[in-house]
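Q: Below are the sequence and a predicted model for it; my questions follow.
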Amino acid sequence: MEFHLSNLYLFLCILYFTSTPFMSISAESDTYIIHMDLSVMPKAFSTHQDWYLATLASISNTLETSRKLVPSDKLVYSYTNSINGFSAVLSSSELEAIKNSKGYISCTKDSTVKVDTTHSYKFLGLDSNYGAWPVSNYGEDVIIGLVDTGVWPESKSFNDEGMSDVPSRWRGECESGEQFSSSLCNKKLIGARYFNKGLLAKYPNLVFSMNSARDTDGHGTHTSSTAAGIPVQGASFFGYAPGTATGVAPNSRVAMYKALWDEGSYISDILAAIDQAIADGVDVLSLSFGIDGKALFEDPVAIATFAAMEKSIFVSTSSGNAGPSEETLHNGTPWVLTVAAGTIDREFGGTLMLGNGVSALGSSLYPGKYSSKFIQIVLVGSCDDEKSLKNFRHKIVICVDNGDLSEQVYYVHEAKLPGGIFISNATDLELYMRTSYPALFVSLEEGQKILDYIKNDSNPKARFALRETRLGIKPAPKVATYSSRGPSQSCPFVLKPDIMAPGDLILASWPPNSSVTDVDAHHLFNDFNIISGTSMACPHAAGVAALLKGTHPGWSPAAIRSAMMTSAYNFDNTGNPIKDMGFKDQSASPLAMGAGHVDPNRALDPGLIYDATAQDYINLLCAMNFNSSQIKTITRSSSHNCSFQSLDLNYPSFIAYFKANNTKSNVKEVQEFHRTVTNVGEENSVYIANLTAVNGLKVIVSPDRLEFTKKYEKKRYKLSLEGPKLTNDSLVFGFLTWVQAGGKREVRSPIVATG
């Protein structure tokens, strides 16, 4: 009976909609975007739009007005993909009634927005009018393969409208599976496969939550759309980061290889995925995962990517999230790009409006509903006692960081308070910002405004204003605390990581059935999510590589990596050296950021490149004292040649190890490096060496002037480091920059010396 009555009511609503002219917005009304929890939608409704109309109709009885709410007058849009919810024209009383309806999660007042969402593409300097985007035609026809958790093919990021036919060289497939038919692929998402035989071999009776290439985790959808998603307008995370989301190489093709599962991830499946990607003909591989503590010949990812390199496939990998300690990175493989994570010039947060008119800014990603009224606030202190916090049931508590911020956030949650303000000098707040209750994290400086107000007012009150997105934040970028640091344990003779890319608080596409957070015991769903990690930095770099590959299709993976590294910048937007959040904002070392932050436009035209062949890597393996079978494991060939061995790989960076200082301090040691650079700029060009000081070491470049008379001409030089023995924990660094005489190019390489 309930089903029939609800359908009858909906029919009357629709009938009214077709016969009543649309009313203009009254002076007291505004348009609001309402986020709804689809998991609580009653089964009586066949579509979410029916539910939204009924929700609007049902609140009419709660309004203290003679004018009854007519759903058709109020509904602006019913959203299917961009958010779970709708937009409607509501008065303040109608809005309050909606807030108390079943399924309501949060609302955002409609307003004009700046077209700026993931924003990382703008932070990278990508622009439609100049540079890497127009020159490469946005990475047109470059195929980016991702080994990940799958893909949500219906995401707007993978729409193929206006794209040309799939490149004829593509040999891949779109594999059908559970809730995934081959017809879901298109000219954008050109391939989707899944691999789980290894997982099934381990657990023969395993039942998969989704036995297909469909993404139920979100990670793969996020990374693939970051690398190559098309522009999607109206994207946001519940009002945070509003604007247009786009991948780094929006005209590139996407091929997904699902080998990471909710039920587990096994190397055998990952190997099969990379194997298939090579066979299918991808140009770029993006691998946001890694294996810790393995020698190169024991690391299947290192082995598989060697084969990819031999097929001229560029491989971008994540450095890992085990920072800030040194020697924590994985994927320290010489033939791949190892990417660290950094921040961008954007913050998410809100404002605490105090009763005296003063406001305090803070950080927050709380997406749910909160009171906009003034509420009494109380200074609690450390907020480390759940029992005492419950005494402030109807107040916003002010907590002062006692060294364990996570514990305080937890206790305030358990006390079920209307909100919490956390005063802390912590700079790395990302783990705490996504609270399940209204919360704001403020600095000591902003917190002092709150403390002064409480001290001078006998009845202090405040109210929240959340969902703020602030751009132009300085300083940026910074190395994220969690980003894993070098040197590489698997190959310490090559400086790793190679480069830094945006990885912190990145917005990208997300499966609409995978919750992004919880609020008041409700799962929240959204078509976009904001997450952090070197997993996010890796596809940014893969997208840049696709732009370079599209511009220079004949370049080797080493040449593309070199262009990205030598054109990177190591100064932030204040003109100072990039800082390291993991070490109290000290200047970041190359062990944290590599050569610096990637710059796609400068990488397009690097001037000089450091190239390397498969044999160069084999020479390195031979010099690492790997035996014949170990080298064969990596190269897949028994005919490798170890007649020439060298730890001195032709790489665009330098790392020198000086013996520990256990003898006389005046003993000198010399480390020498030999490099060959190839001119990819003008025929007649001259480059002059410029060196920054490396503390305690004498650095010499010979020759210090390179003259080229033709394009693709090669020149050799030697870099020498001379100095006393270093202690085991010593770390000094500088940079060698080849500056083009009378030109615009600078070719920079980091130099690291340690004990």
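A: Nice, I can see it. Numbers count the residues shown, from 1 in each chain.

Q: make it CA atoms for all contacts and neighbour counts henceforth
A: OK.

Q: can you pull the contacts of S436?
A: 366, 368, 413, 517-520 (C-alpha atoms under 8 Å, 6 or more residues apart in numbering).

Q: where does it fall, helix, sheet strand or coil?
A: coil (DSSP: H, G, I helix; E, B strand; the rest coil).

Q: That one and D518, how far apart?
A: Separation of S436 from D518 (C-alpha to C-alpha, to the nearest Å): 6 Å.

Q: Included below, for side-by-side comparison, is a second structure:
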Amino acid sequence: MRPSDTGKPPYVAKIEGIEADSRNNVKVRVRWYYRPEEALGGRRQFHGAKELFLSDHYDVQSAHTIEGKCTVHSFKNYTKLENVGAEDYYCRFEYKAATGGFTPDRVAVYCKCEMPYNPDDLMVQCEGCKDWYHPACVGMTIEEAKKLDHFVCSECGSDDDIKRSQNGFSSSPAADGKAISNLCDYLVVYVAMLEERSVYLVLMEGEPVAFHDPRKLELNSEISQAHAKRLLDSHDQLLQTTLEIGSYRKLYSFKHIVNGFAVHITPSQAEKLKGAPGVKMVERDRGAKLMTTYTPQFLGLPQGVWTQEGGDKNAGEGIVIGFVDTGINPLHPSFANDPLNPFTSNVSHFSGACETGPRFPPSSCNGKIVSARFFSAGAQAVATLTPMDFLSPVDAVGHGSHVASTAAGNAGVPVVTNGFYYGQASGMAPRARIAVYKAVYPTVGTMTDVVAAMDQAIMDGVDILTLSVGPDEPPEDTLTFLSVFDVFMLFAQRAGVFVVQAAGNNGPALSTVVSYSPWAVGVAACSTDRNFPGSLLFGNGQKVGGEGLSAPTFRGGLFLHKLVLAQDAVKANGTFPRSPQCIEECQCPESLDPNVVLGSIVICTFSAGFYNDTSTITSIINTARALGFKGFALVANPNYGDFIAEPVAFSVSGIMIPKVADAQIISHYYEQQIHRDKRGFVTDIRARAAIGEGRVAAFGGRAPLVSRFSSRGPDFIDINKNLADVLKPDILAPGHQIWAAWSPISALDPLLTGYNFALLSGTSMATPHVVGIAALIKQLNPLWTPSTISSALSTTATKYDNYGELVLAEGYDINSFYPSTHFDLGAGLVNPIHAIDPGLVFTSGDHSFHLKINNIIHLLTSCMKCNPEAEFEDYISFLCSLPNINPTTIKIATGQQCNQPLSHPANLNLPSVTISALRGSLKVQRSVKNVGSKPETYLCSVISPNGTIVNLSPTWFAIAPQGTQNIDIQFRVTQARDVFSFGEIVLTGSLNHIVRIPLSILPVSVS
């Protein structure tokens, strides 16, 4: 295939398939061969000129790039060729591009130098030991070797015995070498090849493009482009002078919001980079993990914020949301462009691109989807991607489509699954535009690809950045606030982008959040008041409840069907799997008697296989289909206790009974309706049952409830979980049982393959709710900065449920609840109706600021008295005030000096106060700003946390529009405690604004 650089030799690839896309462009699926110089270790002495490695790197190319046909021979056949033509190559190794490994990893070696055979080299054979030698290794020139008649090596005879009669390479040594040795011993990276390679993120000294010129930023200017090239060249120069060429692979250069790069190297090479001049930080890539039809109504949007913004046909207009995720399903109606309702907003501040590829033609970027890119260098470095990973922005997982449609999907999209209409879906901001940055694949996700996507998204000009992906553990050797990922988010905030991040799915244990930093909003997950109740009805009139989005079994006139326990339906004869997993858990259709289960409702048991992830509901459904079950009931095993059941759309009638008490009711009824012989075998079954309708939603339950899986605070600053003076999570949003778009090509869960919608739970699902609401706030208040939006969301949130009581949180035990604290729900449940008009906000800075991205000037006027750059400086002051912090550490990570550290980390002007170790007394200050259009008077009240007394000054104040007010908060310990206690400050305005400030205090000592 033709390379873009005509000075390079043609690339060689093995054709795996040929197909035409929707526009009849012929595409070729290929598997690349690598030349030795393209592999880790580079070209070595034993590599022949025509040698290639068959790699695990798959790709899709246009047919016009094919230059011609060549032949890649096996090594053995190549050595037998009498005439080697220009199109003849050979391959003796397969090469794993992710690790630099070879298959086979052992090869025959020859000569005193113990080198693998190079067919381009002349060698002579000893008539005694039959080993082959390079002439130079036995003290001869090539010309002398060609004149030999006989040759005996020094070990097989004396010099007097050497006879010369024939040249020494009449046959190939490829088949009969004297020894076997590890191939890695002959590569330039001898030690490195024995080390496990990883991807490392490297931050460099020097300002990135976005901040190198304080006056303005124009990406297309000659100055910016020249600066970007200088940064890229400096990255390459550093690697070339620090590491041996061929022993590393650079994956990305970061030039836009941070200065750095990603590289695939060994730990020892990473240590070398740490000591190199200009390097600030080197961090191992920890990997990236993935963290509605009803939620708009639950949050009051149709009658609230949407009404103020002109209804769902205008809500979010003009806002571009960036989604760093698994891509998007471009064919989904949630992302369709409506020609009857064309976009009227100007999004010229955004400048993206539409990268095409498999299943993602140019038409995918349709106006609703304004940009789509994909980032895969990190993924390809650490794993072998499959054809199902799709090197294009298309979503092969489903997660990215789900997140994007929750935040910004079109309004009024019918949700139909298995032929049943569940209602209409809408995003929070249905008129917002979508910019896609695919960085996570079905096979793998890396932080390298995630931060590369973030870097690009910021410079494309997104207004809001969505991160429902991220690391699932704290950094190993730096502060949580100073990981490369968090530094990227800090500089995104500096660029004026509002960043929203999933809090994590590791609850309900304390300090499990993976959102650490105050400059990104961490979102916790909760339920809504909607559920999908199912039921199993018995012939005696009894009924038990359960879960399962399933059609009833009483269609077609017959109400009740035979109910049979899977253990009582085992085949009487024959050879078949007899394990409890196969039989009790209904995993193996060959184990059950078709005559017994046909047309029956079969009781399967949730036992060991489900707890160790070897049994699946998919296998139950496959068994049911194969044997003709009328339906199935998956019931709890009393030996294991209750299990957690989430409603899943079953393609056959089914129900999950997660409570042991209900399972025992089923067992009691069943045993009364059967007859067993003396051996315990069932001889007669009179048990009858029906599965009720499970697809119709019910409303009115207590909500919200903080979900069990949602990660909890308190926040911490390092891997040892030393506590931080920052509240995490920040906010609570619906993330349990959320209907949203899906990708039918997804193989993430076989139960969802082929579906366009999925009902999912996770903080990944909660995050886009906050993102969409932030878009609505930004639409109404385009000059608000990230911290202003964050403050509006926080101070207007509620910690009370729909019963008017304190929100409850799910505990460790199933069906256990406890009163929530700020470490469960942050400030509370997001309240969009009040967030667009918060009254007061917490901001930073006191001067106007111009930020020009893609030729658009965002003017933050002095009347707002806040700007991203001043907020950034406040965050630096916060970092510099951390306990026992070395200012050099801050300088290394951020490039900023510690000129004005805060007197205490709790003095960062956040809409909350968290003190992780209060000794005696402490005065904390806050500053609020009136963003309303009228003067207002506020009364200040406080609910002091247990063990403390809190005094406020002033106790009331009057504030003009755009005016500011300082508040002194004096804390004093009255009783030491070993756990946090919680309270709040409430500012009640004369115009009905209510501003709540959460307090989370650990009173350590009274003095």
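A: Perfect, I can see it now. Since the structure is predicted, the reported quantities are computational estimates derived from the model, not experimental observations.

Q: re earlier: and of the contacts of S436 of structure 1, the nearest to Y203 of structure 1?
A: The closest of the contacts of S436 of structure 1 to Y203 of structure 1 turns out to be T517 (C-alpha to C-alpha; 29.9 Å).

Q: ok, how many other residues are close to that closest one?
A: When neighbours are defined as other C-alpha atoms under 10 Å, T517 of structure 1 has 18 of them.

Q: who's in contact with the nearest residue to it once chain neighbours are set aside?
A: Using C-alpha to C-alpha, 6 or more residues apart in numbering and skipping the chain neighbours, the partner closest in space to T517 of structure 1 is L524 (5.4 Å). Neighbouring residues of L524 of structure 1 by C-alpha under 8 Å, 6+ apart: 36-37, 105, 515-518.

Q: Now render those as CSV, adding distance to S589 of structure 1 and secondary structure.
A: Formatted as CSV, the contacts of L524 of structure 1 follow (distance: C-alpha to C-alpha, whole Å; DSSP: H, G, I helix; E, B strand; the rest coil):
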residue, distance to S589 of structure 1, secondary structure
M36, 46, strand
D37, 45, coil
I105, 44, strand
S515, 37, coil
V516, 34, coil
T517, 35, strand
D518, 38, strand
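
Q: got a winner among those residues for most neighbours?
A: Going by other C-alpha under 10 Å, I105 tops these with 27 neighbours.

Q: May I have the secondary structure class of I777 of structure 2?
A: Under three-state DSSP, I777 of structure 2 comes out as helix.

Q: That one maps to what in structure 1?
A: Following TM-score structural alignment, the counterpart assigned to I777 of structure 2 within structure 1 is L548.

Q: Quickly find the element holding A690 of structure 2.
A: Assigned by DSSP states H and E, A690 of structure 2 falls within strand 688-691.

Q: Same check on A563 of structure 1?
A: Counting by DSSP H and E, A563 of structure 1 is part of helix 557-566.

Q: so that helix aligns onto which residues of structure 2?
A: If you align by TM-score structural alignment, helix 557-566 of structure 1 falls on residues 786-795 of structure 2.

Q: Tell me roughly how far the matching stretch lies from structure 1 on average.
A: Superposing on structure 1 places stretch 786-795 of structure 2 at an average distance of 0.7 Å from its equivalents, by mean C-alpha distance after the TM-score superposition for structure 1.

Q: Excluding residues flanking it in the chain, which one is nearest L621 of structure 1?
A: Closest to L621 of structure 1 by C-alpha to C-alpha, 6+ apart is I631, at 6.8 Å.

Q: show me the contacts for the counterpart of that neighbour in structure 2.
A: Counting by TM-score structural alignment, I631 of structure 1 lines up with I890 in structure 2. The contact partners of I890 of structure 2, by C-alpha under 8 Å, 6+ apart, come to 482, 876, 879-880, 896-898.

Q: can you check T988 of structure 2 too?
A: Residues near T988 of structure 2 by C-alpha under 8 Å, 6+ apart: 938-940, 994-995.

Q: and with 6 Å instead?
A: T988 of structure 2 sits next to 938-939, 994 when contact means C-alpha atoms under 6 Å, 6 or more residues apart in numbering.

Q: For L53 of structure 1, pull up the helix or strand it's in.
A: Per DSSP H and E, L53 of structure 1 falls inside helix 48-58.

Q: Beyond that helix, next helix or strand please.
A: Taking DSSP H and E, what comes next after helix 48-58 of structure 1 is helix 71-74.

Q: What helices and strands are in contact with that following helix?
A: Contacts defined by 3 or more C-alpha pairs under 6 Å, 6 or more residues apart in numbering; DSSP states H and E place helix 71-74 of structure 1 against helix 48-58.

Q: For the helix it packs on, which helices and strands make contact with it?
A: helix 71-74.

Q: which residues in structure 2 does the helix it packs on match up with?
A: Taking TM-score structural alignment, helix 71-74 of structure 1 hits no residues over in structure 2.

Q: can you list contacts of that helix?
A: 17, 22, 53, 56-57, 88-89.

Q: Then stretch 587-603 of structure 1?
A: Outside stretch 587-603 of structure 1, the residues touching it (C-alpha under 6 Å, 6+ apart) are 131-132, 485-486, 497-501, 544, 563-565, 567-570, 577-580, 750.

Q: Same check on stretch 972-987 of structure 2?
A: By C-alpha under 6 Å, 6+ apart, stretch 972-987 of structure 2 touches 920-921, 938-949, 994-1006.

Q: Repeat that for stretch 90-98 of structure 2.
A: Under C-alpha under 6 Å, 6+ apart, the answer for stretch 90-98 of structure 2 is 51-56, 72-75, 101-103, 381-383.

Q: Over in structure 1, find the residue span it aligns onto.
A: So stretch 90-98 of structure 2 is aligned with nothing, judged by TM-score structural alignment.

Q: That stretch: how far from the chain's middle?
A: 30 Å (C-alpha atoms, centre = their mean, to the nearest Å).

Q: Give me the three-state assignment for A592 of structure 1.
A: helix.

Q: How much space separates the counterpart of it in structure 2 from A525 of structure 2?
A: By TM-score structural alignment, A592 of structure 1 lines up with D824 in structure 2. D824 of structure 2 is 9 Å from A525 of structure 2, where distance means C-alpha to C-alpha.

Q: Many thanks, we can stop here.
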